[in-house]
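[1] Let's see this in three dimensions:
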Amino acid sequence: MLRSRAALGVAFLAVHLWIGLVGTVLIPTKAFWDLDLYRWWMWQGLHQGIWPVLDGDWVYPAGAVVPMLLPGLVDTWDTRTYAVAWTVLITALNALAAWTLLRVAGHRAVTGVWWWLGFIVLLGPVAVGRLDAVVAPLVVTALALALRHPAVASALLTFGAWVKVAPGALLLPLVMIVRRPWRTLVLPAASVCVVIAGIVAAGGGLSHLFSFLGEQGERGLQLESVAATAWVLRGLVDDGVRIWMNDDIITWEIAGPGTATMSGLLGYALPVALAAATGLLFWVRRRAGDQLDHAAFLARSALLIALVLIVANKVGSPQFIGWLAGPVVVGLARPGRESLRSWRVIAVLVLVIAALTQGVFPLAYDAITAGAFGASLLLVARNLLLVVTLVLVTRSLWRMGRSDRVDALSPAAA
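    Got it, this is the predicted structure:
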């Protein structure tokens, strides 16, 4: 039954219909609130000629206008209609990604797609009702095609970076395993950048092209971030720690002794952590040499980078957890020389993280912002599991470098 593609198709539609129902009918103001903001921006553009990036600084990269505009062509007046159109768009993108994965990996991909559906259900509305929902299918498609069509993967990841930044970092492991990276990776990526920059320049917004970098830099320590965990716990017993709404960027942040320092340090810690992750990947690639299992290396490396971007970030929005889906889906579908068993613990941990994240938002978010004890512990548990998963993925890559090197030097390999 689980291997039946017909059953998989029915489940796929049921999952997306359920999330759409939650976001547009049951709890729209909690689940799909961001979509009203997207609709408003597109209404301004289509009806007043005031476009994000073209006419001022924006919190998102310029490419984010594209997915926001498509449902806006259906309706920018009614939020529910816009939300329905958005849900259809995400469903179509996810379907295309799943179809691509099934075409590339065959019956092995069925396990990965079933896992993905479970992940979407457990993560809940943020798996569909946020901009990051566009990123997940782009990453799945890119990683599925990366070994056979690296130029296509590079273009998809670069466009994804112009939507929400994070996918661009996944080019790092890809650079390490493809031949002629300048031709197959750099040129497609540069072409996408030139097209987007050219469109923005033609619209008169070139001076705002990188404004999203400054917007993010002005943030404080977000309540849900992993780095805020200690202050979330301290706030349960210390009135000197407070949770407040940053009205400028409409985000809940936490403030107390040391939070400003931590926020500033994370501005340096994130690039340092990414550099360390890159160093580990180079080490694994060099140690393993021709014995490297490219499929396993790519999926695990992508998961490592996604986890680093979450754990070492002063922003901790619940939709960031969606970044973990693509690497796990592809890892389960294309395990390379690894067995599916090697992915089992990671896959289960990420599902638990997704479920806890839905518990945090939208289910217990009001209680967390009010400093409630039980709800706050839910957030703490989620953050600790993120750290545990990061450690396990790091260890698995370390072992990949050591074991592949041993295999390569063994008499049997010779």
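[2] CA atoms for contacts and neighbours, from now on please.
    OK.
[3] In this structure, which helix is the longest?
    Counting by DSSP state H, the longest helix found in the chain is helix 373-409.
[4] which residue packs closest to residue 123, ignoring adjacent ones?
    Nearest non-adjacent residue to residue 123, counting by CA to CA, 6 or more residues apart in numbering: residue 354, 4.5 Å away.
[5] structure for this one too, so we can compare:
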Amino acid sequence: MTVGGVPEASAPVGRLRRLLGGRTALWGAFGLVHAGLAWLNLAAMGYPLGDVTSVYRLWAENAADGYLRMGIDAPWVYPILAFAPMAASLAFGPEWYGQTWLAIVVILDAIAFAILLGARRLSRTRRLAAWWWVGFLALLGPIALGRIDAVTVPLATTGLLWAAGRPRVAAALLTIAAWVKVWPAALIAALVIALRRRADVVIVAVALSAGILAVSIVAGSGLNVAGFVAEQAGRGLQVESPLAVGWLWQIVGGSSAVEIVYDRDILTFQISGPGADAAAALTTPLMAVGVVAVLLLGIRAARRGAHLGRLLPPLALSFVVVLMLANKVGSPQFATWLAAPVILGLAVKPRRFAVPAVLAAGVALLTHVIYPYWYGWLLAAHPGFVLLLTAKVVLLVLLAVWGIRAVWQSGRAWDRRGPLAA
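    Modelled structure (predicted):
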């Protein structure tokens, strides 16, 4: 039998597809996931919003009371614009700080989500990218909203989506994001390589950065405005970092020479043991080598005429994954960085970006399992959780391999054509 010319058995399937393919379903899922993540941040075990309500709020209150302005009166671990959302979260008083923070992040995500969906007819590619983003956030858990990185992700996502049609606006958004948390600077490098209007990107990034520096110096920061560079350089090997896996397995094996210690200056758990400090020092040159390698591969592809739609998504992904792998910190919130390049890749060509989308979703799920609910098991070097962290590192390595291979292939003659959603 048929219903309206459609086989009866397939009619419910068709209705389901139309329902899930509409904006109402997407916005409904967006709202449900963000409401769930907000609730988890406020109520779940493991104190997932701890950095926000304890550390960020303290910094904001100290500045509001005229006691100490981080990045101005003292060196800080973050770039200077990170203070903007922290200060804004005091708008309704310190007792509502956590809720205000979550509201700010949700609003920023909603703006980026609306830009992803667009105002015109919703394309299949953007619909798939939007569903992936919602699913990625759900898999990642409360850390998706509960750190300063959450402010940068919607800015970075919008910047990449607007790269083709609005390169100056894209450069401005990514520059602002980089002065909140450094990692979007890698996306600016990707734009400079992949775009033909690279001069516009450079001019906007340099001019905006100069303006931010000038305002900070006028406010009295002096060299403290660049203090985040030295603060990061002084960190040890954090327990969640990819390089820490080797030392964690030594603890699992019964080594008494390796232990996990708490650094009260930086408020992180770090590895203490033979070679750990040397490994931490090695991460910076290792990261530089990785970034330069990706940079050279991207330049090669661009010089060979790689199409923007083929080059930019894997190039941005490769930069981000290199920053994650060669990082002495490795905090769980770093997984949020994967969202922007994967969303762009899915919005351009979902089938081509299916593999990294699945791998990134796996990274999100493993991150959620480890943090925040059972984080203590990792700090105790429980074999199961060390295995989970190892699996996460393996997925990141696979993402790096895929991204570098895709960048290389984008410079081949047969692979130079492809769309890029504006």
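[6] quick revisit: the residue nearest to residue 123 of structure 1 pairs with which position in structure 2?
    Applying TM-score structural alignment, one finds that residue 354 of structure 1 aligns to residue 364 in structure 2.
[7] Same question for residue 206 of structure 1.
    So residue 206 of structure 1 corresponds to residue 222, using TM-score structural alignment.
[8] before we move on, what about residue 4 of structure 1?
    Under TM-score structural alignment, residue 4 of structure 1 pairs with residue 22 in structure 2.
[9] cool, residue 163 of structure 1 as well?
    That one, residue 163 of structure 1, aligns with residue 180 by TM-score structural alignment.
[10] What is the neighbour count of the closest residue to that match other than its chain neighbours?
    Counting by CA to CA, 6+ apart, residue 82 is the residue found nearest to residue 180 of structure 2 once chain neighbours are left out, at 4.1 Å. Applying other CA atoms under 10 Å, we find 23 other residues in the vicinity of residue 82 of structure 2.
[11] Now do the same for residue 216 of structure 1: its match in structure 2.
    Under TM-score structural alignment, residue 216 of structure 1 pairs with residue 232 in structure 2.
[12] ditto for residue 272 of structure 1
    Aligned counterpart of residue 272 of structure 1 in structure 2: residue 289 (TM-score structural alignment).
[13] same thing with residue 253 of structure 1?
    Using TM-score structural alignment, residue 253 of structure 1 pairs with residue 270 in structure 2.
[14] mean shift of the stretch of helix or strand its match belongs to relative to structure 1?
    Counting by DSSP states H and E, the element that carries residue 270 of structure 2 is strand 268-272. Once fitted to structure 1, strand 268-272 of structure 2 is off its aligned match by 1.1 Å on average (mean CA distance after the TM-score superposition for structure 1).
[15] who does that strand touch, helix- and strand-wise?
    Applying 3 or more CA pairs under 8 Å, 6 or more residues apart in numbering; DSSP states H and E, we find strand 268-272 of structure 2 packed against strand 259-263.
[16] distance from the strand it packs on to structure 1 after superposition?
    Counting by mean CA distance after the TM-score superposition for structure 1, strand 259-263 of structure 2 comes out at 0.9 Å.
[17] who touches that strand?
    With CA atoms under 8 Å, 6 or more residues apart in numbering as the contact definition, strand 259-263 of structure 2 has outside contacts at 239, 251, 268, 269, 270, 271, 272, 273, 379.
[18] How about it, which residues are buried there?
    Within strand 259-263 of structure 2, the residues that count as buried by 16 or more other CA atoms under 10 Å are 259, 260.
[19] OK, contacts around the residue most central in space within structure 2?
    Residue closest to the mean C-alpha point of structure 2, counted by CA atoms, centre = their mean, is residue 337 at 1.4 Å. For residue 337 of structure 2, the contacting residues are 149, 153, 183, 320, by CA under 8 Å, 6+ apart.
[20] So which bit of structure 2 is stretch 309-325 of structure 1 matched to?
    Residue span in structure 2 matched to stretch 309-325 of structure 1, by TM-score structural alignment: 323-339.
[21] Now the terminal residues of that stretch, how far apart.
    14 Å (CA to CA, to the nearest Å).
[22] Over to stretch 100-113 of structure 1?
    11 Å.
[23] about what we covered before: could you confirm the match of residue 354 of structure 1 falls within a strand?
    No: assignment of residue 364 of structure 2 by DSSP: H, G, I helix; E, B strand; the rest coil gives helix, placing it outside any strand.
[24] need the contact list for it.
    Here residue 364 of structure 2 is in contact with 136, 137, 139, 140, 335, 336 (criterion: CA under 8 Å, 6+ apart).
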